[in-house]
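Student: Got a predicted structure plus its sequence, pasted below:
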Amino acid sequence: MDTDGMKDSMTGGEQDVPSGIWRTPSFQRWYTAQRDAGNVLLGARPVWTSTINGESGAVFFWALHVRMHVAAEDRTKDNEIVISRPDVSVVALYRPGPSLDETTVVLVREFRSPASTPDGFVHELPGGSSPAKAATLAEPATAVQAATPAEPASPAEAAKPTAAAKPTEAASLTGAAKPTETGGVTLLAEVLGQAVDELVEETGLRVDAGRFRAHGSRQVAATVSAHHAHLFSAEITDDELAWLRTQRDRPHGVDGDSERTWVEIATFGEIRAARLVDWATLGMLIEALTQPPSERRPAERTS
């Protein structure tokens, strides 16, 4: 196994992990969590990997059959496969209504091959990950660092409503960094910037990062994949909602990634009644729409 000089510092089952998987932030975050819990990797066997740019590209998706010593139970478990991909940033855009069920929510519809829905599409919140950031393992940080989120240009800037709400003065949510998210820190500014980018790509609407609220990160499907979703939300204006309605018949996304998304607008009640989204998306919506006003603080934007 080619570990690019890392093999000498590895012990036990670590030596079974291919360097392409080892170097991904998604593996390092999973492995850091396991070690922090006291668990030991006794062995590993790669099942498959999916690369970013074909055969020679960096690892994007990976599956690893692992043999783990579970410290809390003093036993060995070796019958499961760990699957992971880069973390995603997800945005819940909404316009409040008289009640929760009457609150209007912005979704995107996209054909995804794993979908087992009546129409063959997934209906979800705008969001995604950056393949470029997935390619390199983040160095463990020695101090709090953050980069200013990129301000993407909207592909529909000329058509975008001008009467948008003013950005809220940014205030710290829980600090600029989260320890052990990628073997070092996950920078809130990084995932926030990614959320802004993904919203523009998938809906055409540009929302200033200062209006976003951060709800933290959780695994999306803990028995299936180790990756996390970083959830953000933003209340939109009537003008922005009206503009988004004009986009429902216009495809968005990134053609080079075979991504094609369509804006959908529905009330929370309609989403529940039609069973329009999966359980994970429904949970993220509930988190975003039911947070008490006293806890609603904007995501920090640092420079």
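Tutor: Yes, it's here. Please read all numbers here as calculations on a predicted model, not as lab measurements. Numbering: from 1, shown residues only.
Student: switch to C-alpha atoms for all contacts and neighbour counts from now on
Tutor: Will do.
Student: Name the surrounding residues that touch the helix or strand where Gly43 lies.
Tutor: Secondary structure assigned from DSSP states H and E places Gly43 in strand 40-51. With Cα atoms under 8 Å, 6 or more residues apart in numbering as the test, strand 40-51 has contacts from 12-14, 16-18, 34, 57-71.
Student: Next, check the residues you listed against the strands and list the overlap.
Tutor: Those of those mapping onto strands are Val59, Phe60, Phe61, Trp62, Ala63, Leu64, His65, Val66, Arg67, Met68, His69, Val70, per DSSP state E.
Student: What segments of the chain are strands?
Tutor: Going by DSSP E, the chain shows strands at 40-51, 59-70, 75-84, 88-95, 104-111, 121-124, 127-128, 177-179, 185-187, 213-219, 228-235, 261-267.
Student: list the helices and strands the longest helix along the chain packs on?
Tutor: Scanning the chain for the longest helix, with DSSP state H as the assignment, gives helix 188-203. Packing partners of helix 188-203 (3 or more Cα pairs under 8 Å, 6 or more residues apart in numbering; DSSP states H and E): strand 88-95, strand 127-128, strand 228-235, strand 261-267.
Student: let's bring in a second model and compare:
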Amino acid sequence: EKVTIHPAIEDAVADIENRFKSTSEIRRGGERGVPLHVWQHKAFKNWYGAQRAVGNRLDGCIFEWAFRVGPRKQFLLYWVLHVDVHVLAENRNKSNEIVLARTDIKSVCPYYVPPGAQGPEDCEVVLIKEFRSPAKTDDCFIHELPGGSAFKAQEPVVEAASELHEEVGLEIRDLSRFVDHGPRQLAGTTSAHRAYLFSVQLTGEEAAHCR
């Protein structure tokens, strides 16, 4: 974490008040081990909200790591907590796992149904070939649906359309064409983040643009 320097004590106090004004909730037990910047992160709220909804309790928490991006490293992208969770359904505590999370992603499945197509196997789906540092494929590239995440809060469908435009160069302004298939957790044993999936049927002209 970078240290914030203020020219006057009044500025420092105002900054502290601003940081804490959105976290008036009283924390108990392991909640007190969650750093403020993680506590306020949407990915943490989603994960912890799901845990509390089924009666689980955070009895212990050790902050392990965070990864920030942006010109001034102002955006929290990933964080890791070593947690001790009381599992109500099993009446036991589990403390040998970490919670890794990142900002949720929005993905689009753009597909084209050619004339005379008899079924899904005859359709064309647009995939992006992109280098990903963790890749272990034969060429170390990943073939995936257009998608990603944004640091500015937007409606999922707006973000999905933006990702399609950014990665494919295809701008679809009529958002009613996008079919919402809901969010799903991609790797529940590894990461708490989710992917919001949308699909959109392309016209022949749009499909030709993507080839």
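Tutor: Yep, it's here. Note that this is a predicted model, so its numbers are computed, not measured.
Student: TM between them?
Tutor: Laid over one another, the chains give 0.84 as their TM-score (TM-score structural alignment, normalised by the length of the second structure), with 189 aligned residues with a Cα RMSD of 1.8 Å.
Student: The second structure: which residue goes with Asp238 of the first structure?
Tutor: In the second structure, Asp238 of the first structure lines up with Gly204, judged by TM-score structural alignment.
Student: With Arg213 of the first structure instead?
Tutor: That one, Arg213 of the first structure, aligns with Val179 by TM-score structural alignment.
Student: Glu110 of the first structure matches what in the second structure?
Tutor: Here Glu110 of the first structure is matched to Glu130 in the second structure, going by TM-score structural alignment.
Student: oh, I was asking about Trp22 of the first structure
Tutor: Applying TM-score structural alignment, one finds that Trp22 of the first structure aligns to Trp39 in the second structure.
Student: Would you quantify the distance from that match to Val54 of the second structure?
Tutor: Per Cα to Cα, to the nearest Å, Trp39 of the second structure is found 19 Å from Val54 of the second structure.
Student: who's more crowded, those two?
Tutor: Taking neighbours as other Cα atoms under 10 Å, Trp39 of the second structure and Val54 compare with Trp39 leading, 16 against 11.
Student: nearest residue to the match of Trp22 of the first structure other than its sequence neighbours?
Tutor: Lys45 (7.0 Å; Cα to Cα, 6 or more residues apart in numbering).
Student: Can you tell me the centre-most residue of the second structure?
Tutor: By Cα atoms, centre = their mean, the mean C-alpha position of the second structure lies nearest to Asp104, the distance being 1.5 Å.
Student: Dump the strands of the first structure to TSV, plus distance to Met284 of the first structure.
Tutor: TSV is the format used below for those (distance: least, Cα to Cα, whole Å):
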stretch	distance to Met284 of the first structure
strand 40-51	27
strand 59-70	23
strand 75-84	20
strand 88-95	8
strand 104-111	12
strand 121-124	10
strand 127-128	12
strand 177-179	20
strand 185-187	20
strand 213-219	9
strand 228-235	7
strand 261-267	15
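Student: wait, which of these is closest to Gly193 of the first structure?
Tutor: Gly193 of the first structure lies closest to strand 88-95 among the strands of the first structure, at 8.9 Å (Cα to Cα).
Student: So which elements touch the closest one?
Tutor: Using 3+ Cα pairs under 8 Å, 6+ apart: strand 88-95 of the first structure touches strand 104-111, strand 127-128, helix 188-203, strand 228-235, helix 279-290.
Student: ok, back up a step: surely the match of Asp238 of the first structure meets Cys123?
Tutor: No. Taking contacts as Cα atoms under 8 Å, Gly204 of the second structure lies outside contact range of Cys123: 11.7 Å.
Student: Just want the angle from the longest helix of the first structure to strand 213-219.
Tutor: In terms of direction (axes from the mean of the first three to the mean of the last three Cα atoms, to 10 degrees), helix 188-203 of the first structure departs from strand 213-219 by 90 degrees.
Student: Tell me how far helix 188-203 of the first structure lies from the chain's centre.
Tutor: Here helix 188-203 of the first structure is found 10 Å from its chain centre; the criterion is Cα atoms, centre = their mean, to the nearest Å.
Student: so how far is Gly12 of the first structure from the equivalent of Ser191 of the second structure over in the first structure?
Tutor: Using TM-score structural alignment, the partner of Ser191 of the second structure in the first structure is Ser225. Separation of Ser225 of the first structure from Gly12 of the first structure (Cα to Cα) stands at 24 Å.
Student: who has more neighbours, those two?
Tutor: Counted by other Cα under 10 Å, Ser225 of the first structure and Gly12 do not tie: Ser225 has more neighbours, with 16 against 11.
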